[in-house]
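**Q** I'd like to go over a predicted model; first the sequence, then the structure.
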Amino acid sequence: MCRNIRTLFNFDPPATEDEIRAASLQFVRKLSGFTRPSQANTEPFERAVDEVTEAARRLLDALQTNAPARDRDVEADKARERSRQRFARPVA
């Protein structure tokens, strides 16, 4: 659960609402300890996801940088290569 909330700032194209909501859901899951809340906790859980999504959107809209926007495909390729190197089996 929630091991990998990805960076959403400074990408071209910018993060979508779905990506921001997914990151917010992961964050609320981590804080609450629920993958899926009980019926009694569904309303506060969903409200928290909505509030975190709104705060994350405001944050991303307000951040500024002089760095060029990163390409999602290039960054994904780099991450895959790091993973391959990290988990590669040693040659005997």
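**A** Yes, it's here.

**Q** all contacts plus neighbour counts: C-alpha atoms, from now on.
**A** Fine.

**Q** Now for the closest residue in space to residue 63 that isn't next to it in sequence, how many residues are close by?
**A** Spatial nearest neighbour of residue 63, chain neighbours left out: residue 9 (7.9 Å); criterion: CA to CA, 6 or more residues apart in numbering. Residue 9 is flanked by 16 other residues according to other CA atoms under 10 Å.

**Q** take a look at this one as well, against the first:
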Amino acid sequence: MCRNIKTLFNFEPPATEAEIQASALQFVRKLSGFNAPSQANEAAFARAVEEVADAARRLLTSLQTQAAPRDREIEAAKARERSAVRFGPR
């Protein structure tokens, strides 16, 4: 799995459109192997990003959970802490 794709479900506030688009772009980049597609592949690449974003949007709106929403700031702090343990403090 691509490490740049972040979990978007069950956060307060909910995932933004920009976050959904960014995760779709990273997913398509990973699948295609292209960071930036050639002119010949640009339309197919853009269409794939839109289709993946649409699927992600549908998924996020249809999922249900009993768990309390996670706080973005707390999760970011946990990630920084894990990073500091793994790579040392900055």
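**A** Thanks, I have it. All figures in this text were calculated on a predicted structure; none of them were measured in a lab.

**Q** Could you list every helix and strand in contact with the host helix or strand of residue 58 of the first structure?
**A** Taking DSSP states H and E as the definition, one finds residue 58 of the first structure inside helix 42-62. Packing contacts for helix 42-62 of the first structure, counted by 3 or more CA pairs under 8 Å, 6 or more residues apart in numbering; DSSP states H and E, involve helix 17-32.

**Q** Could you measure from residue 74 of the first structure over to residue 85 of the first structure?
**A** Separation of residue 74 of the first structure from residue 85 of the first structure (CA to CA, to the nearest Å): 17 Å.

**Q** next one: residue 8 of the first structure
**A** Residue 8 of the first structure sits 24 Å away from residue 85 of the first structure, taking CA to CA as the criterion.

**Q** between those two, which one's more packed in?
**A** Between residue 8 of the first structure and residue 85, residue 8 has the larger neighbour count (other CA under 10 Å), namely 16 against 10.

**Q** wait, isn't that one in contact with residue 18?
**A** No. Contact criterion CA atoms under 8 Å: residue 8 of the first structure and residue 18 do not qualify, at 11.3 Å.
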